[in-house]
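Student: Pasting the sequence and the predicted model now:
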Amino acid sequence: MRRILVATVVPLVLATVVATLLLWPWNASEPAGGSDVPRYHGTVTRVVSEPCPPAPEGAPGTGAPGVCGTVGVRVEDGPAAGQQVEAPIPDGPGAPTVTVGDEIILVELTDPADPSASSWNIAEHQRGKPLMWLAVVFAAAIVAFGRWRGVAALAGLAASFAILLSFVLPGISAGRPPLLVAVVGAALIMFVVLYLTHGVTAQTSVAVLGTLGSLVLTGVLGTIATAATHLTGFGSEDATTLSMFQADVDLHGLLLAGIIIGSLGVLDDVTVTQAATVTELAHANPGLSRLQLYRAATRVGRAHIASTVNTIVLAYAGASLPLLLLLTADSRGAAQILTSEFLAQEIVRSAVATLGLIAAVPLTTALAALVTTAGRGGAADRDATPTAPTHPAPTARPEPDRAEALEALSAGRHGRALDPDPPLAAHPGRPEPDRRTDSAW
């Protein structure tokens, strides 16, 4: 069975590597630079607020009083490092609220008519240090709980971001087919992350095959669903803005690519869990047949799917919360809102991801049951239906000796240590408590 796994997984890995090399954006152009406004770090030293002057009659406005005044800022880097500059207090929707001691981002604006005249404005707060400390706490918690496997999980996370930033996103920007790039990129992430995190074992290979099969099914279902609902990919403001900057990007393919990438994170969770469940059940009760293993692990998978489906829907709803709030203020009927492209796109995402997730449970469980029971021999593998267990005939219990019982009960009084119970591993038929159940190739 392990030879069959090697003969199946290795060609898939090689095909993924070859497809990655063929789709790699070798001639991708670098983003044009030089047009951005220079940004510098600064620290707020004082804030002076004052009443805003009254607006002229007839001038358009919101009616809400504005915030006026100046902010003194010490520039930390750039040509003006160490200097004190003044900037107006930020005002308007989404403007940052600054106080003394805040670390902010400054922009220097130059007057096109007079290059020697410039003004300073506050763009936003610096978020580098809080994000860095959050990342440190995040990594420390994972390593403290997962130990070496937590370190491997962090390495897998870094590999996922590296593949997304170096292959998937540049490949789509370079004009490659988004769906094909997403499938190849997802397969590459899956191979690297699963084997790096869980080790090169037969159990991991089962999870890999289950994840890959479910990804292919998700891609097929996504293609059919988006074609049936006539989705164009212009279902969000971000997609519309992207089409203005890169008119050659296939937004319909980009929608399918997003479904594939978004499904991968949930799929590998389910497939790894199902493969581990089958392995643990087989070691806990070696007498279970393949059908019994499949049925028992599938019951665990049903409970997992029931909670994960809600997770998928809530994840998409949370990411689209501003859009949902905007739709609630719409004066159209509920049927028109649900069938609009904005909301239909999210419905298709959730439904397709859920269908692929449901298919992953029986596929991975069947593969895991087949691999776990391979080479066992005996009737346990050949029986397709559960059979009643046979127990040895009970032996007659000997009559207790009163003198021996009294001697055993009084042993502690005379300082003799009683024999402790044998450890768990000493009982026949029980596995060792700390034994790894996933065997290496």
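Tutor: Arrived safely. Here the structure is a predicted model, which means the values were calculated and not measured.

Student: make it CA atoms for all contacts and neighbour counts henceforth
Tutor: Will do.

Student: what are the ranges of the helices in the stretch 101-250 of the chain?
Tutor: Along the stretch 101-250 of the chain, counting by DSSP state H, counting those that start in this stretch, helices occupy 128-146, 148-163, 169-173, 178-198, 202-228, 237-245.

Student: got JSON lines for those helices, with distance to R46 and mean neighbour count too?
Tutor: Putting those into JSON lines (distance: least, CA to CA, whole Å; neighbours: other CA atoms under 10 Å) gives the following:
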{"stretch": "helix 128-146", "distance to R46": "22", "mean neighbour count": "12"}
{"stretch": "helix 148-163", "distance to R46": "40", "mean neighbour count": "17"}
{"stretch": "helix 169-173", "distance to R46": "43", "mean neighbour count": "21"}
{"stretch": "helix 178-198", "distance to R46": "49", "mean neighbour count": "22"}
{"stretch": "helix 202-228", "distance to R46": "55", "mean neighbour count": "22"}
{"stretch": "helix 237-245", "distance to R46": "37", "mean neighbour count": "12"}
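
Student: Any idea which of those gets closest to L406?
Tutor: Within these, the stretch nearest L406 is helix 128-146; the backing value is 49.3 Å (CA to CA).

Student: How about residues contacting that closest one?
Tutor: The contact list for helix 128-146 (CA atoms under 8 Å, 6 or more residues apart in numbering) reads 149-151, 154.

Student: Could you rerun that using 6 Å?
Tutor: 150-151 (CA atoms under 6 Å, 6 or more residues apart in numbering).

Student: Next, work out how far apart R290 and A369 are.
Tutor: As judged by CA to CA, to the nearest Å, R290 and A369 stand 5 Å apart.

Student: cool, T271 as well?
Tutor: Applying CA to CA, the value for T271 to A369 is 13 Å.

Student: Second structure for comparison follows:
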Amino acid sequence: MGGAHSHSHSHDLPDVEVGLVSRFFLLTALALVALATIIGLFVLWPGDGEKPTPPQYAADGTTFPVGKVVSVSEPCPVIVADPNAPPGSGEDFPEHCNELTAQVGKDRVVIQVPPYVAKSGLQKGDEVKLARIAGVDGAEPSWGWVGTQRNAPLGLLLVAFVLVTLVVARLRGLMALVGLVFAGFVVAKFMLPGLLEGGSGIGIALVGSSVIMFVVLYLTHGLSVRTSTALAGTLFGIAIITAIGMWGVHAARLSGVSDDTNEYLMLYAPDLNYQGLLTSAVIIAGLGVLNDVTITQSSAVWELRAAAPEMTRLQLFISGMRIGRDHIASTIYTIVFAYAGTALAVLMLLSLYERPLLDTLPDENIAAEIMRTLASAIGLVLAVPATTAIAALTVNGPRKVVTGQ
């Protein structure tokens, strides 16, 4: 038995024997995927393609100074016109509603703001960003609304998130934060520029996702066979999500242009493959939950093998799936409620119209989100038995426990 197995070490997990043959096949498969990923990075790395012409954000001579709020007027009331009322009988808006007064250097400016800004709770002394549009031929400049300065509360939340993560998760949390920064780098420097250049949305999403998962999993959870089994299960889930996403986009005849943001992007980049972009969004959306369930399943099998070395691989799989089913149920809730939270305004509008659920399916923004959610959920569910099976096959087989004489 001495040459038939090795040991897997990972942080505070138990020392578990790993079969050499199963480890060889697992690591060889991952090495081939890593090689394909590296080749994909070289082939798809942005730089040679033609990017869309960026829109002009503001007119020449426009500056964006920061001012301090002096006062905010009451929001204008929402007045619904009566179609049967005679002309001229409608209710007038009160004077000076939706007005914001701000001090910008030595200038005190009064501008009209959207109603939701007047209702947002701005107070005297709050910082806001305005647009100062230079006047033509010596005319006085005009002013416009840009947004509220939110750097302080957002920065405070970021610092709190980092501190809480480091205090509770310690070194593992630090590695997770480093992995998160790396994932952001891949998205910003590889995926977004590559997609804007018209590269294959599916190819870029697959390569980018693989790079992120390889680095994040090994960085956060350590170089071990246990992490490798989780990575293999994650890649399997990504493949399932990709296949279902491709089928779903074409079967539902989704265009990939489902809201105002996509329509605005299409004005400046009409030649992009928006169906491919939607499929790539489906792939990226499933990464977080996949990472969660696969590392949990791999760890569960490791713990089970350490606690019960006499269990057969089939028994390991069955026991691991008992844990996995609970995790599947809770994670599916996470996926669905995450969508419900981000789409709450849309769901409220549909409820206001009192439209039956089936009547909303022709709406592309609803159909796209349903397809994205279901594709991620199916990939998640199938990744659990796949990871559990890989882990059960990777650890060493059952052995008899020698009790004391």
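Tutor: Right, received. Where do you want to start? Since the model is a prediction, treat every value here as computed from it, not as a measurement.

Student: Send over the TM-score of the superposed chains.
Tutor: A TM-score of 0.83 describes the superposed chains when it is computed by TM-score structural alignment, normalised by the length of structure 2; 368 aligned residues with a CA RMSD of 2.8 Å.

Student: coming back round to it: in a markdown table: the helices of the stretch 101-250 of structure 1, plus distance to V44 of structure 1.
Tutor: Listed next are those as a markdown table, based on distance: least, CA to CA, whole Å:
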| stretch | distance to V44 of structure 1 |
| --- | --- |
| helix 128-146 | 16 |
| helix 148-163 | 35 |
| helix 169-173 | 37 |
| helix 178-198 | 43 |
| helix 202-228 | 50 |
| helix 237-245 | 33 |
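
Student: closest one to W26 of structure 1 among these?
Tutor: With CA to CA, the closest approach to W26 of structure 1 among those belongs to helix 169-173: 8.9 Å.

Student: Go through stretch 91-110 of structure 2 and flag the buried ones.
Tutor: For stretch 91-110 of structure 2, the buried set under the neighbour-count rule, 16 or more other CA atoms under 10 Å, comprises 97-104, 109-110.

Student: swap that for stretch 249-266 of structure 1, please
Tutor: 249-257, 259-264, 266.

Student: For G94 of structure 1, which of the helices of the stretch 101-250 of structure 1 is the nearest?
Tutor: When those are ranked by proximity to G94 of structure 1, the top entry is helix 237-245, at 17.9 Å, counting by CA to CA.

Student: Report the mean distance between the helix or strand just after the closest one and its aligned residues in structure 2.
Tutor: With elements assigned by DSSP states H and E, the helix or strand that comes after helix 237-245 of structure 1 is helix 251-284. Per the superposition on structure 2, helix 251-284 of structure 1 and its aligned residues are separated by 0.7 Å on average (mean CA distance after the TM-score superposition for structure 1).

Student: Read off where the following helix or strand past helix 251-284 of structure 1 ends up in structure 2.
Tutor: If you walk from helix 251-284 of structure 1 toward the C-terminus, the next helix or strand you reach (DSSP H and E) is helix 290-319. Correspondence between helix 290-319 of structure 1 and structure 2 is established over residues 313-342, with TM-score structural alignment as the criterion.

Student: on average, how far is the matching stretch from the matching bit in structure 1?
Tutor: Between stretch 313-342 of structure 2 and its aligned stretch in structure 1, the superposed structures give an average distance of 0.9 Å (mean CA distance after the TM-score superposition for structure 1).

Student: do you know how far the aligned residue in structure 1 for T234 of structure 2 is from E346 of structure 1?
Tutor: Structural correspondence for T234 of structure 2 with respect to structure 1 (TM-score structural alignment): T211. T211 of structure 1 is 22 Å from E346 of structure 1, where distance means CA to CA.

Student: do the same with G63 of structure 1
Tutor: In this structure, G63 of structure 1 and E346 of structure 1 are 37 Å apart, going by CA to CA.

Student: check contacts around the counterpart of S173 of structure 1 in structure 2.
Tutor: In structure 2, the position corresponding to S173 of structure 1 is occupied by L196, as judged by TM-score structural alignment. Taking CA under 6 Å, 6+ apart as the contact definition, L196 of structure 2 lies against K51.

Student: what does the one 3 residues further on give?
Tutor: If you count contacts by CA under 6 Å, 6+ apart, G199 of structure 2 has none.

Student: Spell out for me which residue occupies the centre of structure 2.
Tutor: Among the residues of structure 2, the one closest to the centroid is A285, at 5.1 Å (CA atoms, centre = their mean).

Student: Nearest spatial neighbour of the residue mapped onto that one from structure 1, chain-adjacent residues omitted?
Tutor: When the two structures are superposed using TM-score structural alignment, A285 of structure 2 falls opposite G262 in structure 1. If you skip the residues right next to it in sequence, G262 of structure 1 has A353 as its closest partner in space, 8.0 Å away by CA to CA, 6 or more residues apart in numbering.

Student: so that neighbour is in which element?
Tutor: A353 of structure 1 is located in helix 341-372, with elements delineated by DSSP H and E.

Student: which part of structure 2 lines up with that helix?
Tutor: For helix 341-372 of structure 1, the aligned range in structure 2 is residues 364-395, judged by TM-score structural alignment.

Student: Give me the buried positions along that stretch.
Tutor: 364-368, 371-395.

Student: Give me the distance from it to the chain's centre.
Tutor: 16 Å (CA atoms, centre = their mean, to the nearest Å).

Student: same thing with stretch 250-265 of structure 2?
Tutor: 18 Å.

Student: Next: stretch 313-320 of structure 2.
Tutor: Between the centre of stretch 313-320 of structure 2 and the centre of its host chain there is 32 Å, according to CA atoms, centre = their mean.

Student: swap in stretch 43-62 of structure 1?
Tutor: The offset between the C-alpha centroid of stretch 43-62 of structure 1 and the centroid of the whole chain comes to 44 Å, using CA atoms, centre = their mean.

Student: can you pull the buried residues of that stretch?
Tutor: In stretch 43-62 of structure 1, the ones that count as buried by 16+ other CA under 10 Å are 43-47.

Student: what's the spacing between the match of T234 of structure 2 and V17 of structure 1?
Tutor: According to CA to CA, T211 of structure 1 stands 17 Å off from V17 of structure 1.

Student: How about W133 of structure 1?
Tutor: In this view, W133 of structure 1 and V17 of structure 1 are 36 Å apart by CA to CA.

Student: just P286 of structure 1 next, same as before
Tutor: Remark: distance between P286 of structure 1 and V17 of structure 1 (CA to CA) = 38 Å.
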